[in-house]
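Colleague: sequence and predicted structure below; questions after.
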Amino acid sequence: MSTADNADNTSSKKPVKLQAVKGMNDVLPVAGIHWENLEMLLREWLSAYGYRLIKTPVLENTALFRRGIGEVTDIVEKEMFSFVDRLNGDELTLRPEFTAGIARATIEHNLTYAAPQRVYSMGPVFRHERPQRGRYRQFHQLDVEALGFSGPDIDAELIVMLSRLWREMGLDDVRLEINCLGEASERLAHRQALIAYFEANADQLDEDAKRRLHSNPLRILDTKNPAMQELANKAPRLSEFLGDESRAHYEGVKSLLNDAGIQYIENPRLVRGLDYYNLTVFEWITDRLGAQGTICGGGRYDGLIEVLGGKPTPAIGFAIGLERLLELYLEVNQPDDMPDLDIYVVHQGEGTARRAFSLAEELRDAGFAVVLHAGGGSFKSQMKKADVSGASMALILGENELANGTVMAKLLREESSQHELKQDELADAVFQLLYGEGEED
C-alpha cells in the first residue's frame, strides 16, 4: 500500500468523540448564572465578617498532603490524583482540600507575623472517589480559615456566621452538631482506652475497623456500619479525659452560641482522625441530601502549621462543598436563570453595523450591560433572539434610523409601544425608559 493510500485511510477515519473525564463535569452557561449568583452571595457574606481572598496553587508537592492530611487517611491512601512530573521528577498532587495549602502559604509568607488573618478560598478540588449525588472527582469548595486566633470567640464566630448564611439562603432545616476533641495528651489517653476497648471486642469489628484499630481508632467511632453502632456507642468518650482548660474552652464556645440563640446538638462521636485537630469541631447537616447530609464541616487545628514546619499557630476553619450547596440553594430559592442584561441591539442594512457597534460601546461606557447582535438575519429573527436573551430592552437600528440619527427602543418585558430616541442623547433616554428618571449629576 502506498503512502498516499495510508494518508487516505487515516483521513477517512471518523474522529473519536472526546468526553469529559468521569466524575468531572462541565458547568454550562445557564448553570453558570446560578454559580455566579451563589458566589456573589458568598463573597458579600464573607466580606461582612472581614474575610479576605487567598488563592493557592491547584498543584502542590505530594509531601504537603501526606504530612498535612496523614498517610493513613482515605484521602491519601485512595483518593489523591498524584503523579511524577516527567520533566524534573517532582511528586505532585492536585489539591484534595484547601487547608494544607493555605497552611503552607502561611508558613512560606509569614502571614500571621504582624496580625492574625481571616481568609477564604473558593475553587476546584480533586478526589478519586466514586461519583455520586453532589459529589464528584473534580468538585468545588469554599474554604474559610481564621489563622492566629486562640480563644473560643473565633470558634463561635465561625459557627454564628454560618448560621447567618443559612438564613440568607433560606435554609431553615440545617442542624448543628458540635464536640470538643481536647488536646494531644488528652486524646492520647483516650486513644489508649479506645484501643483497649476495641481489642477486648475484636470479634465485633468489621474489616475497616480492624484496619484502623492501631492507626486511627477515632474513626471507628464514626462508623456507618449498623452492626457496629452499639459497640461504638458504648466506647470510652473523649469528654471523660478532658482537662480543665479544654473544658473551659468548650464551655466558652457553648456560652457564646447560647447568647447568639444558636441551637446545637452535642455529639461525642463527632471526631477528626488527625492528631493536629484539637478542641472545637462542628458539622452542619441537612436531611435534604439523603444519607450524605453534611454540607459543612469544620474544626480547630492548632497543630497543623507546626506539623508542616512553621511556628505553633492556633487556627480554625471550615469547608463547604459548593455543588451540594448550590443544589440546596436552587431547591429553596428557584432563582431566575436569565442573565442580568439591559439591552439587545438589533441592526440591519448596509452601513448600520459600524454605527451599532459604536452605540453599544457608548451604552457600556454609561454602565449598561449590552449584547450587540452578531451574525446577520432578518429583523424578525433578531427580535426573537432579543426576546430570549433576557434583555429588558431592544434597540433597533435600520437604514432609516441611521439616516435620521435615531434609534427605535422597545421594552421587551412590558406591553408598550416603540419609542424613538435620539442617538446623541441615547444613554440618558435609555435610562429614563428603563428606570423612569434621568441620571443624577
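Modeller: All right, it came through fine.
Colleague: for the rest of this, base every contact and every neighbour count on C-alpha atoms.
Modeller: Noted.
Colleague: now do the longest helix along the chain: distance to the chain's middle.
Modeller: Looking across the chain with DSSP state H, the single longest helix is helix 29-48. Mean C-alpha position of helix 29-48 versus that of the full chain (C-alpha atoms, centre = their mean, to the nearest Å) differs by 10 Å.
Colleague: how close does the closest residue to Leu38 other than its chain neighbours sit to Asp26?
Modeller: Spatial nearest neighbour of Leu38, chain neighbours left out: Leu326 (7.0 Å); criterion: C-alpha to C-alpha, 6 or more residues apart in numbering. As judged by C-alpha to C-alpha, to the nearest Å, Leu326 and Asp26 stand 15 Å apart.
Colleague: the two: which has the busier surroundings?
Modeller: Shown here are Leu326 and Asp26; by other C-alpha atoms under 10 Å, Leu326 has more neighbours (18 against 8).
Colleague: list the residues that contact the more buried one.
Modeller: His34, Trp35, Leu38 (C-alpha atoms under 8 Å, 6 or more residues apart in numbering).
Colleague: now with 10 Å?
Modeller: For Leu326, the contact set (C-alpha atoms under 10 Å, 6 or more residues apart in numbering) comprises Ala31, His34, Trp35, Asn37, Leu38, Glu39, Gly134, Val332.
Colleague: buried among the residues you listed? Make that a PyMOL selection.
Modeller: Only the buried entries of the contacts of Leu326 go into this PyMOL selection, using 16 or more other C-alpha atoms under 10 Å:
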select buried, resi 34+35+38+39
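Colleague: in CSV: the contacts of Leu326, plus distance to Gly290.
Modeller: Shown next, in CSV, are the contacts of Leu326 (distance: C-alpha to C-alpha, whole Å):
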residue, distance to Gly290
Ala31, 23
His34, 22
Trp35, 22
Asn37, 25
Leu38, 22
Glu39, 24
Gly134, 11
Val332, 16
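Colleague: ok, which pair from the contacts of Leu326 is furthest apart?
Modeller: Greatest spacing in the contacts of Leu326, by C-alpha to C-alpha: Asn37 and Gly134 (18.5 Å).
Colleague: closest one to Ala63 out of the contacts of Leu326, please.
Modeller: Among the contacts of Leu326, Gly134 lies closest to Ala63 (C-alpha to C-alpha), at 28.6 Å.
Colleague: ok, the closest one to Leu162 distance?
Modeller: For Gly134, the distance to Leu162 - C-alpha to C-alpha - is 20 Å.
Colleague: can you check Ile316 too?
Modeller: From Ile316 to Leu162 the distance is 14 Å (C-alpha to C-alpha).
Colleague: ditto for Lys380
Modeller: Lys380 sits at a distance of 49 Å from Leu162 (criterion: C-alpha to C-alpha).
Colleague: how long is stretch 334-341 end to end?
Modeller: Stretch 334-341: ends 19 Å apart by C-alpha to C-alpha.
Colleague: what sits up against that stretch?
Modeller: Taking C-alpha under 10 Å, 6+ apart as the rule, stretch 334-341 contacts 29-34, 37, 328-330, 368-371, 388-393.
Colleague: dropping in the other structure now:
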Amino acid sequence: MLTTRPRGTNDFLPGETEKWQYVENVLRTICKDFGYQEIRTPIFEHTELFQRGVGETTDIVEKEMYTFTDKKNRSLTLRPESTASTVRAYLEHKLYALPQPVKLYYIGPMFRYEKPQAGRFRQFHQFGVEVFGSSDPGLDAEVIGLAMGIYHRLGLRGLEVHMNSVGCPQCRPKHKEMLQEFLKKDFASLCPDCRGRYERNPLRILDCKNEKCQEITAYAPTILNCLCPECREHFDKVKHYMEISGIKYLIDERLVRGLDYYTKTAFEILVNEIGAQSAICGGGRYDGLIDSLGGPPIPGVGFALGMERIFPALESQGISLALESPLDVFVVTLGDEAGKKGFQILMDLRMEGIKAEKDYLGRGLKAQMKTADRMKAKYAVIIGENELDRGIGIIRNMETSAQQEMPLDQAVDWIKRQY
C-alpha cells in the first residue's frame, strides 16, 4: 500500500504537468484581462464555515466532506469548494472597505468523499472566480463570458451554456409550497435523500440524479413561474447582456445547482464529448451568502470549473496544446576537463534564462546525442578534449543537423541571440 496512491487521487507526471501549466497560464492571463486578482486560502477551514456556507441539505455537507478533529478538539474540514473560503477571507480581511466590486480568482485542490469515476475524484482541482459588491446583472454575464473565454482560448468547440433563475427568499416560499404540494402524492416513492429534503429544501429534489426521482419531478412546477418582479427583471437583464456579448444560451428550468447558497442566476457550461460528467463549469449569483456568514448584506456572483474535466474534453476534440519545447540546449562533453567546461557553459546558459541540460552518466558521444534528440533540444553544444584544447565548441542545430565551430567564450552569447 505504501507504493499505491489513495483511491480517487492522481499523480501528475512530467509530460502531464506541462499541460496543466499551460492551462493555468491561460487561466491567469484571461483573469488579468478581465481585472481579476488571485487569492489563496487554506486547504482546511473550520467545519462550520462549510455547514453554513455550502448548506446543510447539500450532498457535500451531508455525505462528502473530509472532516477531522485536531488536538484541541476543534472540527476542521478539507475544503470541498472555495466560495465559502473566499467569502471568509473577504470578511476577515475587510476587503469590503476596498473599491467595489472586488474581483478574485483561485486555483487549487478540493476534497470530497464520493465514488471515483471518469472526471470525478476525491482530490480534484478547481479554478474559480468570485465577484463581491455589486448586484448588477452585467456581472452575471461577465463571469459566464470569462468562463467561455477560457474554453475559446483553449480551442474547445460545441459548448452549451444552460441558465436558470433560482429566485430569492421572497419568491422561493411560493415555489416551495407548490413543489411540496406536487410531490406529496409521490412522497413515499422518493429516494431517502429527497424525502429528507422535502421539508428543508424541496428545490434540491430537482437536482437529484436518482432515476425514479427524476421521473417523479419531470413535470414539477418550476421556479421561473414563481419569480418575484425583482428576480424576473434581473434574469431578463442577464439574458440581454448575454445577447449583447454574443453568447448563446439555453434556458433550463430544472437547473438548480448542488449548493444551497445560490440566488437568482444559476448556470452550467456543458460539453458532450466527455460522457456523463458533461458539465465542465457551473456557478451563479449568491446575494445572501456573505450575510449568512456574519457579514454585511453584500451581493456576490461567481463560478468554478473542474480542471480534470478540461483535458478529456481537449483530447476528445483532438486539440493539442502548443507546449513550449522542454529544452533549448544539450551540452555534450567528452572527458573530465571538457565536462568541467561544459558545466560552466551549462550554468551560464541557465542564468541567461535558457533551458539547458547535460549528461551526468559518462556516456559516449552517440548516446548523448540520442538523449539530446529525445529531449527535443534545439541545439547541442559539443565539447571534446580536442575542442577544449583549441578553445572552441561545436554548435549543432538539432533540427537541420547544420554544425558550426564557435569560440567557447562566445557560445553563450551566440545562443542567447537565437532566442
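Modeller: Good, I have the coordinates. Note that the structure is predicted; figures quoted are calculated from it, not measured.
Colleague: superposed, what's their TM-score?
Modeller: With the length set by TM-score structural alignment, normalised by the length of structure 2, the two chains reach a TM-score of 0.94; 417 aligned residues with a C-alpha RMSD of 1.8 Å.
Colleague: follow-up on the earlier one: tell me which of Lys380 and Leu162 of structure 1 has more neighbours.
Modeller: Neighbour totals were compared for Lys380 of structure 1 and Leu162, and Leu162 leads with 18 against 10 (other C-alpha under 10 Å).
Colleague: and Gln132 of structure 1, what pairs with it in structure 2?
Modeller: By TM-score structural alignment, Gln132 of structure 1 lines up with Gln117 in structure 2.
Colleague: residues near Glu44 of structure 1, how many?
Modeller: When neighbours are counted by other C-alpha under 10 Å, Glu44 of structure 1 registers 12.
Colleague: against Glu38 of structure 2, how distant is the aligned partner of it in structure 2?
Modeller: Glu44 of structure 1 maps onto Thr29 in structure 2 when the alignment is built from TM-score structural alignment. Computed as C-alpha to C-alpha, the Thr29 of structure 2 to Glu38 of structure 2 distance reads 11 Å.
Colleague: residue ranges for the helices of the stretch 251-400 of structure 1, please.
Modeller: 304-307, 322-333, 352-365, 379-388, 399-404 (DSSP state H, counting those that start in this stretch).
Colleague: what residues sit buried inside stretch 335-353 of structure 1?
Modeller: Buried residues in stretch 335-353 of structure 1 (16+ other C-alpha under 10 Å): Asp342, Ile343, Tyr344, Val345, Val346, His347, Gln348, Thr352, Ala353.
Colleague: ok, the alignment partner in structure 1 of Leu203 of structure 2 - contacts?
Modeller: Aligned by TM-score structural alignment, Leu203 of structure 2 pairs with Leu218 of structure 1. When contacts are counted by C-alpha under 10 Å, 6+ apart, Leu218 of structure 1 touches 187, 190-191, 194-195, 209, 212, 238, 269-274.
Colleague: now these in a markdown table, with distance to Tyr301 of structure 1 and neighbour count?
Modeller: Shown next, in a markdown table, are the contacts of Leu218 of structure 1 (distance: C-alpha to C-alpha, whole Å; neighbours: other C-alpha atoms under 10 Å):
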| residue | distance to Tyr301 of structure 1 | neighbour count |
| --- | --- | --- |
| Arg187 | 14 | 20 |
| His190 | 18 | 23 |
| Arg191 | 18 | 20 |
| Leu194 | 22 | 23 |
| Ile195 | 23 | 21 |
| Ala209 | 24 | 21 |
| Arg212 | 21 | 16 |
| Leu238 | 17 | 23 |
| Arg269 | 18 | 21 |
| Leu270 | 15 | 18 |
| Val271 | 12 | 23 |
| Arg272 | 10 | 19 |
| Gly273 | 12 | 17 |
| Leu274 | 9 | 18 |
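Colleague: which position in structure 1 pairs with Ala356 of structure 2?
Modeller: Using TM-score structural alignment, Ala356 of structure 2 sits opposite Val370 in structure 1.
Colleague: then Gln368 of structure 2?
Modeller: Structural alignment (TM-score structural alignment) places Gln368 of structure 2 against Gln382 in structure 1.
Colleague: can you pull the contacts of that match?
Modeller: Counting by C-alpha under 10 Å, 6+ apart, Gln382 of structure 1 touches Tyr344, Val345, Val346, His347, Gln348, His373, Ala374, Gly375, Gly376, Ala394, Ile396.
Colleague: surely the last one and Lys380 touch.
Modeller: In this case it means Ile396 of structure 1. No. Using C-alpha atoms under 10 Å, Ile396 of structure 1 is not in contact with Lys380; the gap is 11.2 Å.
Colleague: find residues that contact each of those two.
Modeller: Val346.
Colleague: and of the contacts of Gln382 of structure 1, the nearest to Glu414 of structure 1?
Modeller: Nearest to Glu414 of structure 1 among the contacts of Gln382 of structure 1, with distances taken as C-alpha to C-alpha, is Ala394, at 11.7 Å.
Colleague: so how far is Arg167 of structure 1 from the residue nearest to that closest one when sequence neighbours are not counted?
Modeller: Excluding the flanking residues, the one nearest Ala394 of structure 1 by C-alpha to C-alpha, 6+ apart is Tyr344, at 4.8 Å. Distance of Tyr344 of structure 1 to Arg167 of structure 1, given as C-alpha to C-alpha: 36 Å.
Colleague: swap in Glu71 of structure 1?
Modeller: Distance of Glu71 of structure 1 to Arg167 of structure 1, computed by C-alpha to C-alpha: 38 Å.
Colleague: swap in Tyr264 of structure 1?
Modeller: 16 Å.
Colleague: out of the two, which sits in the more crowded spot?
Modeller: Per other C-alpha under 10 Å, whichever of Tyr264 of structure 1 and Arg167 has more neighbours is Tyr264, with 16 against 13.
Colleague: and the more buried one, what's its match in structure 2?
Modeller: Aligned partner of Tyr264 of structure 1 by TM-score structural alignment: Tyr249.
Colleague: number of residues surrounding the residue lying closest to its match once chain neighbours are set aside?
Modeller: Sequence neighbours aside, Val161 is the residue nearest to Tyr249 of structure 2 in space, at 4.7 Å (criterion: C-alpha to C-alpha, 6+ apart). Val161 of structure 2 has 20 neighbouring residues, counting by other C-alpha under 10 Å.
Colleague: how about the contacts made by the aligned residue in structure 1 for Glu45 of structure 2?
Modeller: For Glu45 of structure 2, the aligned residue in structure 1 is Glu60 (criterion: TM-score structural alignment). Residues near Glu60 of structure 1 by C-alpha under 10 Å, 6+ apart: Ser82, Glu91, Leu92, Thr93, Leu94, Arg95, Ala100, Gly101, Arg104.
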